[in-house]
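Q: Below are the sequence and a predicted model; questions follow.
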Amino acid sequence: MPNFGTLRVPRNIVFGAGQRRAVAGYGRELGSRALIVTDERLGADRELRDLVDALAAAGVRSRVFAGTMAELPLDCLGAGCKAGASFGADLVIGFGGGSCLDAGKVIALILAHGGQPKDYYGEFAVPGPILPVIALPTTAGTGSEVTPVAVVGDPERAVKVGIASPHLIPHTAICDPELTYSCPPGLTAASGADAMTHAIEAFTNLRREATGSVVHEHVFVGKNALSDHFALLAISHLAAGLKRACDEGGDIEARERVMLGSLSAGLAFGTAGTAAAHAVQYPVGAMTHTAHGVGVAVMMPYVMAFNRDHCEGALAEIARAMGLASDEGTVSGAAVAAVEGVRSLFASIGIPRTIAELGVREDQLALVAEQALGSVRLVKNNPRPLDAASMRLLVDAAFHGGDPLADIPFSETRKAS
């Protein structure tokens, strides 16, 4: 493996039970007027009241914006920016799931640089630092607390669109697994499956040539030695803890492993990026209004099978991280075990098997493939090249189901992992 590694990470990362109480100390160092970005449900939560009180005791005034909505429609982001501007916020605290954290990042961007979210779509369009963001996730899945991307819903776009820039990485990420104890099984499953997909795609992504300019040419630079470390750490913790956390929400060790896995997956894909599973989910999610984590998880076994000949060694390492052994004891056998292991894990926590079960119709498959190819920042990361024909092959397999290892043909030439 080439000796190249890089990471894009927050200034501070804090993980552990009870560590939400560290927020006020960091807030005091970063500003005097904090806009807390959350949603309606969490806006009435005791934990949020405790956060407001702790900030006040530290000399930080705060205002709560509880208008975050799923999929981040532009109207809710505009309302959040207006609330922050009228308050004179010099600090943003994102408190909640991925949508709340992404909203906090976008609001901090607009408060710093003005304009509208569409001015910053794509990669490297953010001109400089944004207001400092403290990210406090209450679910374990998106990894948004450590990543350089926020995804928004624009009514002028058929699918969700991303803003990707190193400037979007929160200043401080505080991951307290106690905040996830009340997550119901369905949300735990969707979030955890999202995290597993992040880790797998980061670890199997294309490895780019390590030129002296690669970190400046791509926000997501591809598979590398440092992102690999966090990807495998994530996979091992999620494989061990996710089903347990779904089956028994009071299993504290499982909750901790899932949140540590989610954080580690965010550190991996925040540098390496994601690929085909995420590209296909954007149109599927727009058509079916299903949870992002569920959509990417449905796609993941098919994508792994589709890519197998181009990342067989990486898939074998994933099998080892999951504690799986192949019958043959070969790299090829271990790669097969990884695909089957991920499919079995997702099935055990209630993830549907096909995109047809999500509500996609057969007459929509051509549009799904076309729109998935439009996610250039994701497609370019996939280890197996994607064009119109191969994307349609992948989408068709995910629609009709069956054995992904048998249904998706592979190239004759195996590629280096």
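A: Sure thing, it's come through.
Q: Please count neighbours and contacts with C-alpha atoms only from this point.
A: Will do.
Q: center of the chain, which residue is that?
A: The residue lying closest to the centre of the chain (Cα atoms, centre = their mean) is residue 142, at 3.7 Å.
Q: Put this next to the first one:
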Amino acid sequence: MRDTAFEMATSNIRYGQGVTAEVGMDAADLGLRRVLVVTDANLAQRSPVAVVRQSLEDAGVTHELFDGVRVEPTDASFQEAIRVATPGEFDGYIAVGGGSSIDTAKAANLYATHPPDDFLDYVNAPIGAGKPPPGPLKPLIAIPTTAGTGSETTGVAIFDLVEMEAKTGIAHRRLKPILGIVDPDNTRQLPPAVAASSGLDVLSHALESYTAIPYDERPRPERPILRPAYQGANPISDLWSLEALRLVSTYLPRAINGEDDVEARGQMLLAAAFAGIGFGN
């Protein structure tokens, strides 16, 4: 039987220059006392992470830094983060970086909060069992530093399963960050080549979402919780994808050619978030 329904999972986004410095207040307002900051070794030495750590200290929120994120995460790098998160007694997570950092934080949060019998239990079928998380996760705040994956708006974590030489992932709405802090200041130092390649990622996400198989041509799940995050093209996702395409066509050339073009860099961050909302639903 084909599905007759689609579901819109909302994404909370805060946009503006300098809003990264508000993350400590957000954590405190959520009642978080101890958080894990997830990033990579390069970003750990740069301004976005420094601003996050200072904001947490100012708000009285203790934190631990995990900077072992790997570009293009693998099952091994996910499990390294999980080994830090599981005994850490963290009541929240803050991811700072591109999709690799945000996806690693999603996985760490999931596996530390609801440890499975086998690593592949939550991994998408047919590689894994594709089991849904049995309950809510800890709060995750995502702070993107590239205008590419839009991972701050999705419930998806992508990684390479090295043994099978396969790219796969974990997808469920419960993985979605509770807040994406989208700050143009965090992409001002992005090299033109990275701005170009990440911008093409936005283009791909928006196109793939808009041209996906429609939701009503897919099988109907036995239970609503089993309806996948990738449920098929639908009228709401189409709106976000089309707006992302418009922003890319207008601002990507400027974002590549002007590192100090704050408007263009900011609009590309919004395009990444919009495309993420599109393909994430």
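A: Received it, and whenever you're ready, just let me know what you need. Because the structure is a prediction, the values reported are computed rather than measured.
Q: TM-score them against each other, please.
A: Comparing the chains after superposition, counting by TM-score structural alignment, normalised by the length of structure 2, produces a TM-score of 0.89; 268 aligned residues with a Cα RMSD of 2.1 Å.
Q: Map the residue nearest to the centre of structure 1 across to structure 2 for me.
A: Under the alignment (TM-score structural alignment), residue 142 of structure 1 maps onto residue 149 of structure 2.
Q: can you pull the contacts of the closest residue to that match other than its chain neighbours?
A: In this structure, residue 149 of structure 2 finds its nearest non-sequential neighbour in residue 99, 5.5 Å apart by Cα to Cα, 6 or more residues apart in numbering. By Cα atoms under 8 Å, 6 or more residues apart in numbering, the contact set of residue 99 of structure 2 is 144, 148, 149, 150, 151, 152.
Q: Need the three-state assignment for the second one.
A: Residue 148 of structure 2 carries the three-state label coil when classified by DSSP: H, G, I helix; E, B strand; the rest coil.
Q: In JSON lines, list the contacts of residue 99 of structure 2 along with distance to residue 184 of structure 2.
A: Below are these laid out as JSON lines (distance: Cα to Cα, whole Å):
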{"residue": "144", "distance to residue 184 of structure 2": "9"}
{"residue": "148", "distance to residue 184 of structure 2": "13"}
{"residue": "149", "distance to residue 184 of structure 2": "15"}
{"residue": "150", "distance to residue 184 of structure 2": "14"}
{"residue": "151", "distance to residue 184 of structure 2": "16"}
{"residue": "152", "distance to residue 184 of structure 2": "14"}
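Q: Among those, which one has the most neighbours?
A: Greatest neighbour count in those, by other Cα atoms under 10 Å, goes to residue 152: 32 neighbours.
Q: From residue 83 of structure 2, how far out is that one?
A: To residue 83 of structure 2, residue 152 of structure 2 is 23 Å away according to Cα to Cα, to the nearest Å.
Q: now residue 111 of structure 2
A: Applying Cα to Cα, the value for residue 111 of structure 2 to residue 83 of structure 2 is 9 Å.
Q: Which of the two has more residues huddled nearby?
A: Legend: neighbour count by other Cα under 10 Å for residue 111 of structure 2 and residue 83, higher for residue 111 (21 against 14).
Q: could you say which helix or strand contains the more buried one?
A: Assessed by DSSP states H and E, residue 111 of structure 2 sits inside helix 99-113.
Q: Quick check: the next helix or strand after that helix compared with structure 1, mean distance?
A: The helix or strand immediately downstream of helix 99-113 of structure 2 is strand 140-144, counting by DSSP H and E. When structure 1 is overlaid, strand 140-144 of structure 2 sits 0.6 Å from its aligned residues on average, using mean Cα distance after the TM-score superposition for structure 1.
Q: Point out the other helices and strands that strand 140-144 of structure 2 packs with.
A: strand 92-97, helix 99-113, strand 179-182 (3 or more Cα pairs under 8 Å, 6 or more residues apart in numbering; DSSP states H and E).
Q: corresponding residue for the residue nearest to residue 149 of structure 2 in structure 1?
A: Aligned counterpart of residue 99 of structure 2 in structure 1: residue 98 (TM-score structural alignment).
Q: Could you give the residue range in structure 2 aligned to stretch 177-190 of structure 1?
A: Using TM-score structural alignment, stretch 177-190 of structure 1 lines up with residues 184-197 of structure 2.
Q: what does the matching stretch contact?
A: Taking contacts as Cα under 8 Å, 6+ apart, the residues outside stretch 184-197 of structure 2 that touch it are 16-18, 47-48, 144-148, 252, 255-260, 262-263, 265-266, 269.
Q: Show me those residues that map onto strands.
A: Of the positions in the contacts of stretch 184-197 of structure 2, residue 144 sit in strands, assigned by DSSP state E.
Q: Enumerate every residue touching the residue nearest to residue 15 of structure 1 when sequence neighbours are not counted.
A: Residue nearest to residue 15 of structure 1 in three dimensions, not counting chain neighbours: residue 175, with 4.7 Å by Cα to Cα, 6+ apart. Shown in contact with residue 175 of structure 1 (Cα under 8 Å, 6+ apart): 13, 14, 15, 16, 19, 20, 136, 137, 259, 263.
Q: List buried members of those by neighbour count.
A: By neighbour count, with 16 or more other Cα atoms under 10 Å, those hold 13, 15, 19, 20, 136, 137, 259, 263 as buried.
Q: Any chance of CSV for those residues, columns distance to residue 365 of structure 1?
A: As requested, these are exported to CSV (distance: Cα to Cα, whole Å):
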residue, distance to residue 365 of structure 1
13, 41
15, 41
19, 45
20, 44
136, 38
137, 34
259, 34
263, 33
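Q: follow-up on the earlier one: can you give me the end-to-end distance of the match of stretch 177-190 of structure 1?
A: End-to-end distance for stretch 184-197 of structure 2: 17 Å, by Cα to Cα.
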